[in-house]
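Trainee: Quick check, what structure comes out for this input:
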Amino acid sequence: MLGLKGCLTILTGYAIAVCALFSSRGRNPSLTDWEKLKDQKILNIDSFGLTGHHLLEFFQDNLAFLGFSEGSYHHKHVSLYYDVFKEYILRRASSKKCLPVESAIAKLNKDVNPMPVHSHNDYWRKLPLFEGLAYGARSTEADVWNIDEKILAVGHNEAYLDPVELTLDKLYTDPLLEILDEVNCQDSDSDRKNGVFFNSPETSLFFYIDFKSDDNELTYKLLMQQYLKSLIDSGYLTYYDMKKNEIVWRPVTIVLTGNYPTSLEILDNGNDDGYFESYQRFAFLDAPLLSLEPKYSKLSVVTTVSFNQLMKHCGSDSWKVSLRGHMDSNEVTCAKSLIDDAHALKLKTRIWGAPTWPSNLVKTISHQIVHDLGSDLLNLDDLYMASSLI
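Mentor: Coordinates of the predicted model:
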């Protein structure tokens, strides 16, 4: 983290720049002057070498100064913090320079290793998508509702949707396309694609799309045709190769959850050769860990169970584990056998609903789930805590 001396140096530099504007013009700086100063400040942040949660902390600590021209932002929809941060992260992407080492991904997680964490209800975070990537979370999630049969709005409750600004493309698919284009610009035609983790470009980001609307067929159609098509055309989505009968991993892996369609007639758009007649299936079902079948090795890449369901299956429950402070050897053996069965089908595993308090219990259970059970993903809301636990 920046020390006191470093912060004072930065703020002193900003103060000098502001004073220079006042003295050179002999009047209050205009909006244009403020914009120029803002642009210079944001560009100078690159020289500090901040990444990961250190970059997030810097923006939060200096937001009052970084965002003084807030009239140009749409912060009523997400936040001023989000708008200023997004502008900084995507600035180089818009410059059309091909320099992956200075990309948005380099800014977000250059010194961060991917961690087996699912960013639960990611859209509730101060920085949807970007915060999870900054901490190295291997999985993210967006709840979607189809609005007026043409828009997929993101939100937890239908009463509080914003179909203009808080949409799947504006919060997730468009930024993903930009930052992936940026790190694949040197050889865009290559079959090998770099992903969203600087230290591990081969690691795929699991992107859970939680279907909330009743008409899941329409939601799926909108998802495929309007929101995922550009990522598909660019070769960024993991797919099931229907000819070779194998999974081909790419930078982003789409997992359908919630009220999703399960019929192959819908998933493949009525075609024997896939939705876009390419012999590829680009969306995978969230398989149930406690009732796995061999078919899921073709329909899924990940399987999910709640911690309480898992413990009940093993003759216990989450309350017993919480009171004891850890899973005992019988619980570990039983749960691990289920996860091993999933891995035998080449499925990753995700566990949600583990204890979230107190911190000592969270640390112990999280460590057991990841290291003793071997689960690939764990729901954790506090990403800062997660980065220190796993």
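Trainee: Please make it C-alpha for all contacts and neighbour counts, starting now.
Mentor: Will do.
Trainee: Contacts for stretch 206-216, please.
Mentor: Residues outside stretch 206-216 that contact it (CA atoms under 8 Å, 6 or more residues apart in numbering) are 138-146, 219, 252-261.
Trainee: Now the one residue sitting closest to the centre of the chain. Nearest residue, chain neighbours left out?
Mentor: When CA atoms, centre = their mean is applied to the chain, the residue found nearest the centroid is residue 140 (3.7 Å). Spatially, and ignoring its direct neighbours in sequence, residue 140 is nearest to residue 119 (4.7 Å; CA to CA, 6 or more residues apart in numbering).
Trainee: residues contacting that neighbour?
Mentor: 132, 137, 139-141, 379-381, 383.
Trainee: Might you specify the subset of these located within helices?
Mentor: Counted as lying in helices by DSSP state H, out of the contacts of residue 119, are 132, 383.
Trainee: Report the two of the contacts of residue 119 separated the most.
Mentor: The largest separation in these, counting by CA to CA, is between 141 and 383 at 13.8 Å.
Trainee: all strands of the protein, in order?
Mentor: Applying DSSP state E to the chain gives strands spanning 115-119, 137-147, 151-154, 205-211, 239-241, 246-248, 252-258, 280-281, 283-288, 302-306, 348-352, 377-379.
Trainee: gap between the third one and the chain center?
Mentor: Okay, so that is strand 151-154. 17 Å (CA atoms, centre = their mean, to the nearest Å).
Trainee: Could you list every helix and strand that that strand packs against?
Mentor: strand 137-147, helix 168, helix 216-222 (3 or more CA pairs under 8 Å, 6 or more residues apart in numbering; DSSP states H and E).
Trainee: Second input sequence below; structure requested for side-by-side comparison:
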Amino acid sequence: MAVPCHSHNDYWRRVPLFDALHWGCIGVEADVWHFDDELYVGHNLASLTANRTFGSLYIDPLVKLLDSMNPSTEFTEATGHGVFDVDPDQTLVLLVDFKTNGRDTFLAVSQQLESLREKGYLSFWDGSKVNSRAVTVVGTGKTPFHMVVSNTTYRDIFFDAPLKAFWEHPKNSIAASNSNGGHRAGNGASLPASIEAASNQGKGATDDFASPNAFDTSTSYYASTSFASTIGSVWRGHLTPRQMDIIRGQIRGAKRRGLKVRYWDTPSWPVSLRNHIWHVLMKEGADMLNVDDLRAAAVEDWKRRTHD
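Mentor: Predicted coordinates for the structure are as follows:
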């Protein structure tokens, strides 16, 4: 069964990619470093090894898996099946976090995707609409936005858009109507200056674009932001009215653009707080849980009350 969870730092798993697929996660993350015409996968330079490459951990296994899901035999000529047998139409999001120079890394990633591209396994934009396929590639980190959009008729690497830049006024402000604002600061539902500036300027993972209007389904797939930096600390296990306004305003702006909402850097401990935040985000319209504990997300542990 496919589960709306993103395997954070997937390359740290005992078996990268396959552990996530085992639990039904529809998103995995690979941090890539470009050196000597190769793409190495790891959280930092000290963790890189010669045998842990983008190709060996992700591209080659995906090609092999998808070939097995789309066999050509005397009985059938299967096409269009994704990685999940019980949900063949579900795409797998491969989030590629560019850790090195944007241009060179982008070209290397695009080149290594060719084995998936040539078999029709990559989601793509054809100049007028998005065609969903088995794997959807999303670039984040130092991904150069101008290279993502350089081809005006075909794109199969999408951008991780800056969710914090999409905040819109909620229809009914919780903070403005709630006189017991708890730990909220400022007046009404106004945003912190740093978030409001981001909303006005449209700055995200890279600075080579000018406006939030640059992001829609033709250029982007995810709209992501750090929960810790945009929403802040959660005191006494409850989000304040003002924090809820920020969440709802950001989700509203992303949905209007047709993008999938993902918050990273969410609280992981205590478990009761983690589960509460997961529950609130999904209830408010987030599309993907950014998780370290795959089992907890897969068995929907976050829907149950937990005592730490």
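Trainee: Fetch the TM-score of the aligned pair.
Mentor: Superposed pair, TM-score by TM-score structural alignment, normalised by the length of structure 2: 0.77. Supporting alignment: 252 aligned residues with a CA RMSD of 1.8 Å.
Trainee: ok so, going back, need the counterpart of the residue nearest to the centre of structure 1 in structure 2.
Mentor: Under the alignment (TM-score structural alignment), residue 140 of structure 1 maps onto residue 28 of structure 2.
Trainee: thinking again about what came up before, out of the helices and strands packed on strand 151-154 of structure 1, flag the one nearest residue 318 of structure 1.
Mentor: That would be strand 137-147 among these, by CA to CA, at 23.7 Å.
Trainee: Now do the closest one and strand 115-119, the angle between them.
Mentor: Here strand 137-147 of structure 1 runs at an angle of 20 degrees relative to strand 115-119 (axes from the mean of the first three to the mean of the last three CA atoms, to 10 degrees).
Trainee: Quick check: the residue nearest to the centre of structure 1 vs residue 245 of structure 1, distance?
Mentor: Distance, residue 140 of structure 1 to residue 245 of structure 1, by CA to CA, to the nearest Å: 27 Å.
Trainee: Next: residue 213 of structure 1.
Mentor: 31 Å.
Trainee: Give me the buried subset of the contacts of stretch 206-216 of structure 1.
Mentor: 138-146, 219, 252-261 (16 or more other CA atoms under 10 Å).
Trainee: circling back: quick one: which of the strands of structure 1 is nearest residue 13 of structure 1?
Mentor: Of the strands of structure 1, the one closest to residue 13 of structure 1 (CA to CA) turns out to be strand 137-147, at 34.1 Å.
Trainee: That closest one vs structure 2, average offset?
Mentor: Compared with structure 2 after the fit, strand 137-147 of structure 1 shows a mean deviation of 0.9 Å (mean CA distance after the TM-score superposition for structure 1).
Trainee: distance between that strand and the chain's centre?
Mentor: 9 Å.
Trainee: My guess is residue 13 of structure 2 contacts residue 22. True?
Mentor: No. Using CA atoms under 8 Å, residue 13 of structure 2 makes no contact with residue 22, being 11.7 Å away.
Trainee: need the longest helix for structure 2.
Mentor: helix 241-256.
Trainee: how close does that one sit to structure 1?
Mentor: Superposing on structure 1 and averaging over aligned pairs (mean CA distance after the TM-score superposition for structure 1), helix 241-256 of structure 2 comes out at 2.4 Å.
Trainee: count of residues packed around residue 120 of structure 2?
Mentor: 15 (other CA atoms under 10 Å).
Trainee: OK, contacts around it?
Mentor: residue 133.
Trainee: corresponding residue for it in structure 1?
Mentor: In structure 1, the residue matched to residue 120 of structure 2 (TM-score structural alignment) is residue 235.
Trainee: burial count for residue 63 of structure 2?
Mentor: By other CA under 10 Å, 17 other residues sit near residue 63 of structure 2.
Trainee: same check, this time on residue 357 of structure 1
Mentor: Quick note: residue 357 of structure 1 (other CA under 10 Å) scores 10 neighbours.
Trainee: Please pull up the equivalent of it in structure 2.
Mentor: Per TM-score structural alignment, residue 357 of structure 1 is aligned with residue 269.
Trainee: With adjacent residues omitted, what lies nearest to the counterpart of residue 63 of structure 2 in structure 1?
Mentor: Matched by TM-score structural alignment, residue 63 of structure 2 corresponds to residue 177 in structure 1. Spatially, and ignoring its direct neighbours in sequence, residue 177 of structure 1 is nearest to residue 231 (6.2 Å; CA to CA, 6+ apart).
Trainee: who's in contact with that neighbour?
Mentor: Counted by CA under 8 Å, 6+ apart, residue 231 of structure 1 has contacts 173, 177, 237.
Trainee: Which member of the residues you listed is positioned nearest residue 11 of structure 1?
Mentor: Using CA to CA, residue 177 comes nearest to residue 11 of structure 1 of those, at 34.2 Å.
Trainee: Would you check how far apart the closest one and residue 313 of structure 1 are?
Mentor: Counting by CA to CA, the gap from residue 177 of structure 1 to residue 313 of structure 1 is 41 Å.
Trainee: Over to residue 185 of structure 1?
Mentor: Distance from residue 185 of structure 1 to residue 313 of structure 1, by CA to CA: 48 Å.
Trainee: Show me what stretch 291-305 of structure 2 is in contact with.
Mentor: Residues outside stretch 291-305 of structure 2 that contact it (CA under 8 Å, 6+ apart): 3, 5-9, 20, 23-25, 272, 274-276, 278-279, 289.
Trainee: Can you point out the buried residues in that stretch?
Mentor: Those would be 291-292, 294-295, 297-298, 301-302, for stretch 291-305 of structure 2 by 16+ other CA under 10 Å.
Trainee: Mind putting these into CSV with distance to residue 240 of structure 2?
Mentor: Output for the buried residues of stretch 291-305 of structure 2, formatted as CSV (distance: CA to CA, whole Å):
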residue, distance to residue 240 of structure 2
291, 23
292, 25
294, 28
295, 29
297, 24
298, 28
301, 24
302, 20
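Trainee: Return the member of these nearest to residue 82 of structure 2.
Mentor: Looking across these and measuring by CA to CA, the closest to residue 82 of structure 2 is residue 298, at 18.7 Å.
Trainee: matching residues in structure 2 for the longest helix along structure 1?
Mentor: Scanning structure 1 for the longest helix, with DSSP H as the assignment, gives helix 4-25. No residues of structure 2 are matched to helix 4-25 of structure 1 when aligned by TM-score structural alignment.
Trainee: Let's have the strands of structure 1 in TSV, adding distance to residue 9 of structure 1.
Mentor: Converted to TSV, the strands of structure 1 look like this (distance: least, CA to CA, whole Å):
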stretch	distance to residue 9 of structure 1
strand 115-119	33
strand 137-147	32
strand 151-154	40
strand 205-211	37
strand 239-241	49
strand 246-248	49
strand 252-258	40
strand 280-281	53
strand 283-288	49
strand 302-306	48
strand 348-352	44
strand 377-379	39
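Trainee: Thank you kindly, that will do.
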